[in-house]
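Enquirer: what follows is a protein structure lacking sequence information:
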């Protein structure tokens, strides 16, 4: 209806009289014009199969690039957690030695034993996140009499091979601290 009124105003400006058939003809042409552009406009709202396949391919390539980095980050986090566990056990052992005339415990389970005051040095002995419930720290604990009642504590097994560590590493020593490889241990000697 708005098109019809605009056309009648337009006709009045050019000529004094305008035929009704001219208005109808112009209206139908204008309607055809708008219909034609509306259908083209509506067609551009959807995606073609090729466009969708290209987007899926790009997303797949990005995932393939990111996946190894995420896996490496996850393994590095587990190794970091294992090192933290070794340091936590070592800290509890130092407190135990302070309370027991400088002597380290002969077994790690002594750290979880509750004393007369109702305290324990650790609630539980932590597990290596890679090993799961099979705690390699219990097998890797060794008290060495020389030098001066020292100890070594290691993550027994080959759990961190993917991160490039030797078997039975990381290792914590009362004398050397945290060691990542046999090379570091030999350098210290």
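Expert: Alright, I've got the coordinates. Keep in mind it's a predicted model, so treat the numbers as computed, not measured.
Enquirer: for the rest of this, base every contact and every neighbour count on C-alpha atoms.
Expert: Noted.
Enquirer: helices or strands up against the helix or strand encompassing residue 70?
Expert: Per DSSP states H and E: residue 70 is located in helix 49-99. The contact analysis (3 or more CA pairs under 8 Å, 6 or more residues apart in numbering; DSSP states H and E) places helix 49-99 against strand 171-173.
Enquirer: just after the strand it packs on, pick out the following helix or strand.
Expert: According to DSSP H and E, the helix or strand after strand 171-173 is strand 177-179.
Enquirer: dropping in the other structure now:
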């Protein structure tokens, strides 16, 4: 029968190897550094424990260590390229919030949209948001209004890491709603 400590040690070695592979594949090795250090520290602790022939630690202690390591390992593994995707998601949310502010304004002004985006602050939107990928307001200068239609977009090319290579996307229009890509732009 195999010693449970040895099984946990082998499991940690396996996790450590997969973390190294994951770090190499994502081209973001420093993102996985805390997990690599945690697994390395746990392996070192186990090796020193075996060499000193200390009494076996409680199974609760090993369970807590294993649970902690699983949590540390899951976070980096779940979000390959997650940074770009989360910034795109936040940008799309910003556009929806701006669109809601524009619709509220139009509701109070007989269906007319404001001539400039700044008109919706602070009554309909506390402040104009900034695109998290650009780090600045990319929406104000892109706002276009014609009669009962408008278009507002993330002006520039800040989301190429999230597979949006077309400038001025995502965008929101009164007629089509949120557009992540140009019509017909997806394969």
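Expert: Happy to help now that I have it. Treat the numbers as computed from the prediction; the structure is a model and nothing was measured.
Enquirer: so the helix or strand following the helix holding residue 70 of structure 1 matches what in structure 2?
Expert: Using DSSP H and E, the helix or strand that follows helix 49-99 of structure 1 in sequence is helix 136-139. Under TM-score structural alignment, helix 136-139 of structure 1 corresponds to residues 138-141 of structure 2.
Enquirer: tell me how far the helix holding residue 70 of structure 1 lies from the chain's centre.
Expert: 6 Å (CA atoms, centre = their mean, to the nearest Å).
Enquirer: contacts for stretch 141-153 of structure 2?
Expert: Outside stretch 141-153 of structure 2, the residues that touch it by CA atoms under 8 Å, 6 or more residues apart in numbering are 95, 111-117, 138-140, 154-155, 168-175.
Enquirer: show me the contacts for residue 8 of structure 2.
Expert: Residue 8 of structure 2 touches residue 66, counting by CA under 8 Å, 6+ apart.
Enquirer: let's verify it: helix, strand, or coil?
Expert: With DSSP: H, G, I helix; E, B strand; the rest coil as the basis, residue 8 of structure 2 sits in helix.
Enquirer: now it: how far from residue 47 of structure 2?
Expert: 12 Å (CA to CA, to the nearest Å).
Enquirer: work out which residue lies at the spatial centre of structure 1.
Expert: residue 70 (5.9 Å; CA atoms, centre = their mean).
Enquirer: need the counterpart of that one in structure 2.
Expert: With TM-score structural alignment as the criterion, residue 70 of structure 1 matches residue 79.
Enquirer: swap in residue 79 of structure 1?
Expert: That one, residue 79 of structure 1, aligns with residue 88 by TM-score structural alignment.
Enquirer: which non-adjacent residue is nearest its match?
Expert: residue 159 (6.4 Å; CA to CA, 6 or more residues apart in numbering).
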